[in-house]
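A.B. asks: based on what follows, work out the 3D shape:
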Amino acid sequence: MASRSLLSLPSLALLLLSLLLGACEKRAELEPPPRLTDDFTPPKPSSTISVPVRFDLDRLQADINRMAPAALWSIDERTTCIPPARVTICVKHERKCKGEECRNVPCKIGVERLRVSPPISCRIVGRVTRGPIRLSGKGSVIALAMPVHAEIQARDVGGVIKRETATGSALVRATVRLGIDGKWGPTAKVDLDYDWTDPPGIDFLGQRIRFARRADRELQKVIVGLERDLPRAFPRGALRRGIADAWRDAFTTIELNRERPPAWMRITPQGVGFEGYRIAGRTLEARIAARAITETFVGGRPENPFPTPLPAPLRERPQGGLNFHIPVMADYRELEPVLKRALDKLARKPITLETIGPVTVAFGGVSIHPTTGGRLAVGIEASADAVRGPLSATRGKVWLTGLPYNEPGSEVVRVRDLQIYGQTDRAVIDLLARLFLDKTVIATIEAGLVQDFGKDYQKVVTAARKAIAERREKGFLLKAEIQHAQHGRVHVTGSGLYMLTEVTGTATISRLP
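C.D. replies: Presented below is the predicted three-dimensional model:
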């Protein structure tokens, strides 16, 4: 029996030591903060996207030449070719003077104009024809040039001349400003100018009979014809069809970033205005400005927006350019090993706590998740044992919450206002509570939670710039240029830390030939 009792003493001692140690080290467990599952919804800025509709200027020129008549007008009328000749007679004291002597004789009684030759009538017969119309231009103005040839006959002039033919040439120049009406139909405003390089006229009895004035009267009517015929030279309904097609194609989704994170921009036009026409080479381009909502999506590709019918043109041209957002996101799991390494380095030697003294600490696992109020929840497993003092060794998991922030213009995200989450007045967690209230520990945690978005920001902006520089989709081509990118404020989302990058630039959507 004695031998049995002696053999059981080590086991009993081990049991007592185990119970003693268990009584000395207390376990602290705090309830974790609630996990945020909602994702951040980026703003939906309004953008203006240029939608050019192109026409071949050579084809337009050919159509105008086909529609405009070769004979612009004809003349056949009886008129006075040469007005009557008259002289001025001065009457003084009933003595009439004339010619040279009238110059020095004051006309105190009156002046008379006497006809010395009758009017000479004639019949004017002729027509004016045009040469080929040429269209050119630069910028927003179409330049039109049209040579004009006049052939006019003066017949039966004063019963002396049976027929005399006069020819003349002029170059008609016009500046044409195109517009649109409320139904997307083309309009034209024509400013006409011309020079007679060879004014039509004949010589008769030492006088020149000029026909330019009569031709001028008819030439002015060309303006009305051009203002009517130029819009009609567009293929019927082509302008509206081209704008309607471009409007429909503008309802689309563009890939911004393939990964980290996958991101998309969805374009939903809201209205469309007319910017004007522009001529480049032999292409006439009607420029339309579509006002659109540009949304950013993270993850899977969203559905394309449903196209709506082409609305009436806006009264005012939409202002601004392309505006959208690119997400720069950091997974919370990327922060956990960084923080763990910082805490392990801190725990290599005892941490001195106020009123307690040195405490040996060992940190375990670290977990981070989003919680309410735009804050991060940071859970840290730790065991702490005071080198001396009344507090028992404590082991457990403490949760803290902090607010991520970044300074304006900075890509570095930090966490401030770290607080212990839950009850902190129980004796069982008193040592851990004091540990995680220590300024050195708090500073270490804050330093371990710093996230620099610089590399990710540059990568995402570069990827987006390439993705939208020139993108071909079914039937259309999107060209966009990022002119400025600026990162905004950081947000806590269910998927990760999200830095909102505001992007501005220009974009053009056009039909593929």
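A.B. asks: CA atoms for contacts and neighbours, from now on please.
C.D. replies: OK.
A.B. asks: and the strands in the stretch 351-500 of the chain?
C.D. replies: Here the stretch 351-500 of the chain has its strands, by DSSP state E, counting those that start in this stretch, at 351-353, 357-371, 375-386, 394-405, 412-420, 451-452, 471-473, 476-492, 497-511.
A.B. asks: list the helices and strands the last one packs on?
C.D. replies: Which is strand 497-511. Judged by 3 or more CA pairs under 8 Å, 6 or more residues apart in numbering; DSSP states H and E, the packing partners of strand 497-511 are strand 46-56, helix 238-249, strand 322-330, strand 476-492.
A.B. asks: a markdown table for those, including mean neighbour count and distance to Ile468?
C.D. replies: What follows is the helices and strands packed on strand 497-511, written out as a markdown table (neighbours: other CA atoms under 10 Å; distance: least, CA to CA, whole Å):
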| stretch | mean neighbour count | distance to Ile468 |
| --- | --- | --- |
| strand 46-56 | 24 | 13 |
| helix 238-249 | 19 | 15 |
| strand 322-330 | 25 | 11 |
| strand 476-492 | 19 | 5 |
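A.B. asks: one more sequence to fold, the one below, so I can look at both together:
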Amino acid sequence: MIAARIAPLFVIALGVSACNRDKGSVAPPRIDTAAELPSQSSTIVVPVSVSLSALEQQLDARTPTELWRIDKAEPRCVPGKQVKLFGKAVKVTPTLACRIVGHVRRGRIRLGGSGDTLTIAMPITAEISARDVGGIIKQETATGAAIVRATAKLSLDGNWSPVAKVDLAYDWTEPPGIDFLGQRIRFAEKADAKLKGVIAGLERDLPRELAKLRARDHLAQAWRQGFTAIQLNRERPPAWMRITPRRLGFGGYRIAGDRIELQLAAEALTETFVGNRPTDPVPTPLPPPAPQIGPRALRFFIPVLADYAQLEPVVQRALRKLAAKGIDLAGIGPVDAQFGKVTIYATENGYIAVGVQTKVKARSGVLPATSGEIWLSALPYNAENSQIVRARDVRIAGRSDSQAVNLLISLFDDVGVQANIRDALTHDFARDYNKVLIAARRAIAGHREGDFVLSADITDVRNGPIRVTGQGLFLPVQVAGTANIRFAPKR
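C.D. replies: Model (predicted):
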């Protein structure tokens, strides 16, 4: 019986001796997973607008002021009159010939409109004379006036060249004509035939004048310079947003005030990179116009990172405060603990590893003093859309239920010690979060690439769950807003 009792005590002694020689627990495997963010699809407005008054001046200069001129003999200027006498037609007045001389001139062309309809207003005046009327009247002159109104629907063809469809409508406010020998001689139809050519002229000239504004050249240049990377944050961590345009949609022309604007939207891939600037994407040629892509929306991620060096001194201070208050272990009694260097890094399955160099001695002297490095693991987590990160499931690495008698193991198995470590691992990202947001807003508020400026406004910010990466605790922040690229040449 005595031998049977001695055997377990001998095994326990061997266990204590072995723990003292190991001087701690085994460090968990270190992982170096990089902080990666998913790419987003964004739609960036690319307004190309021109002055309506500039287009008006160009169109006015191109259009001749004299729209029509006539100088011709008219054998039936005044048809003869007939009456029936004894059942037969008897001419009572002769048919009179004359010479018609005249012209139609226009006034200044005015452009206006709203929405997708361009309006063109052009006053015209007519002065037409009937000369040498039958050798009886030397000359009769008639004047008339009208306002020619046209509506133009503007579009683009597959090569980004302007196209116009013009509809012309007008009424004579004063139709040109003269009264002679009880008859009204009208000249409006003679002018009308010539004014129909105005439609063809406007349909030809409007696209030409719009083409002079080099909208396609500006678009091609904006498209090329859109393949770029924008620095969102300089440090802690350095972050870049890379833009890769994919399609350019055309939503028609829009007229507002004195501007005529091409409604364009570029669909682009927006990617966020942590670290050094990524290589710029290779520009592709300007693609044909795509159907309208949809509402504009800029989407990208910005990273908020807490490196593990920030957490290590916090854990060390918390443990030293606990040691100063005194630690009482169940079954052992009061102990004196000294906590040294703390090491934290990423390990498997979303956990972090926490190593603490420690020396502990039981005041009762029941167990020998022990020193070494104990490794624990903990799972960081945060609530949805919260910047406060906490830790749970703090345990000695590789162990779920320790029955060891080693003082180091007993110390870190203690509920109070683990609670202090768990609390010390709590990290509020709010300060870094706000700092990174401010930097990102500044970066995209007016980023210039050559003659083009990207202007963006952040309207919504959300953060996802914390991620454990080789670089640190990584809080992905999803940003949404609106953006446009405008042509602003350097002076």
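A.B. asks: tabulate the strands of the stretch 351-500 of structure 1 (JSON lines), appending distance to Arg287 of structure 1.
C.D. replies: As requested, the strands of the stretch 351-500 of structure 1 are exported to JSON lines (distance: least, CA to CA, whole Å):
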{"stretch": "strand 351-353", "distance to Arg287 of structure 1": "70"}
{"stretch": "strand 357-371", "distance to Arg287 of structure 1": "47"}
{"stretch": "strand 375-386", "distance to Arg287 of structure 1": "47"}
{"stretch": "strand 394-405", "distance to Arg287 of structure 1": "43"}
{"stretch": "strand 412-420", "distance to Arg287 of structure 1": "42"}
{"stretch": "strand 451-452", "distance to Arg287 of structure 1": "43"}
{"stretch": "strand 471-473", "distance to Arg287 of structure 1": "20"}
{"stretch": "strand 476-492", "distance to Arg287 of structure 1": "15"}
{"stretch": "strand 497-511", "distance to Arg287 of structure 1": "10"}
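A.B. asks: for Lys26 of structure 1, which of those is the nearest?
C.D. replies: Among the strands of the stretch 351-500 of structure 1, strand 394-405 comes nearest to Lys26 of structure 1, with 4.7 Å by CA to CA.
A.B. asks: how far apart are that closest one and its match in structure 2?
C.D. replies: Taken against structure 2, strand 394-405 of structure 1 registers an average deviation of 2.2 Å after superposition, with mean CA distance after the TM-score superposition for structure 1.
A.B. asks: what are the contacting residues of that strand?
C.D. replies: Contact with strand 394-405 of structure 1 is made by 25-33, 374-385, 413-422, 428-429, 431-433, 489-492, as judged by CA atoms under 8 Å, 6 or more residues apart in numbering.
A.B. asks: that one to strand 412-420, inter-axis angle?
C.D. replies: Inter-element angle recorded for strand 394-405 of structure 1 and strand 412-420: 140 degrees (by axes from the mean of the first three to the mean of the last three CA atoms, to 10 degrees).
A.B. asks: residues in contact with the most centrally placed residue in structure 1?
C.D. replies: Nearest to the geometric centre of structure 1 sits Gly321, at 2.2 Å (CA atoms, centre = their mean). Neighbouring residues of Gly321 of structure 1 by CA under 8 Å, 6+ apart: 47-49, 504-507.
A.B. asks: mind putting these in CSV, distance to Phe251 of structure 1 included?
C.D. replies: As requested, these are exported to CSV (distance: CA to CA, whole Å):
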residue, distance to Phe251 of structure 1
Ser47, 13
Thr48, 13
Ile49, 11
Thr504, 19
Gly505, 19
Thr506, 17
Ala507, 14
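A.B. asks: distance of the aligned residue in structure 2 for Met67 of structure 1 from Ala383 of structure 2?
C.D. replies: Using TM-score structural alignment, the partner of Met67 of structure 1 in structure 2 is Arg62. Separation of Arg62 of structure 2 from Ala383 of structure 2 (CA to CA, to the nearest Å): 67 Å.
A.B. asks: and what of Leu181 of structure 2?
C.D. replies: Here Leu181 of structure 2 is placed at a distance of 98 Å from Ala383 of structure 2 (CA to CA).
A.B. asks: ok, longest strand in structure 2?
C.D. replies: If you go by DSSP state E, structure 2 has its longest strand at strand 137-156.
A.B. asks: average gap between that one and structure 1?
C.D. replies: Mean deviation of strand 137-156 of structure 2 relative to structure 1 after superposition (mean CA distance after the TM-score superposition for structure 1): 2.7 Å.
A.B. asks: which strands and helices sit next to that strand?
C.D. replies: Going by 3+ CA pairs under 8 Å, 6+ apart, strand 137-156 of structure 2 lies up against strand 117-133, strand 162-174, strand 177-180, strand 239-256.
A.B. asks: with respect to Asp280 of structure 2, which of the ones you listed lies nearest?
C.D. replies: In terms of CA to CA, the element of these nearest to Asp280 of structure 2 is strand 239-256, at 7.2 Å.
A.B. asks: what residues of the closest one count as buried?
C.D. replies: Neighbour-count burial for strand 239-256 of structure 2, counted by 16 or more other CA atoms under 10 Å, picks out 239-255.
A.B. asks: related to what we said a few turns ago, more neighbours: which of Leu181 and Ala383 of structure 2?
C.D. replies: Each of Leu181 of structure 2 and Ala383 has its neighbours counted (other CA atoms under 10 Å); Ala383 has more, 13 against 7.
A.B. asks: can you tell me what that one aligns to in structure 1?
C.D. replies: Match for Ala383 of structure 2 (TM-score structural alignment): Glu407.
A.B. asks: so who does that match touch?
C.D. replies: Taking CA under 8 Å, 6+ apart as the test, what Glu407 of structure 1 contacts is Val413.
A.B. asks: what comes into contact with stretch 228-242 of structure 1?
C.D. replies: Residues outside stretch 228-242 of structure 1 that contact it (CA under 8 Å, 6+ apart) are 53, 60, 63-64, 67-68, 183-188.
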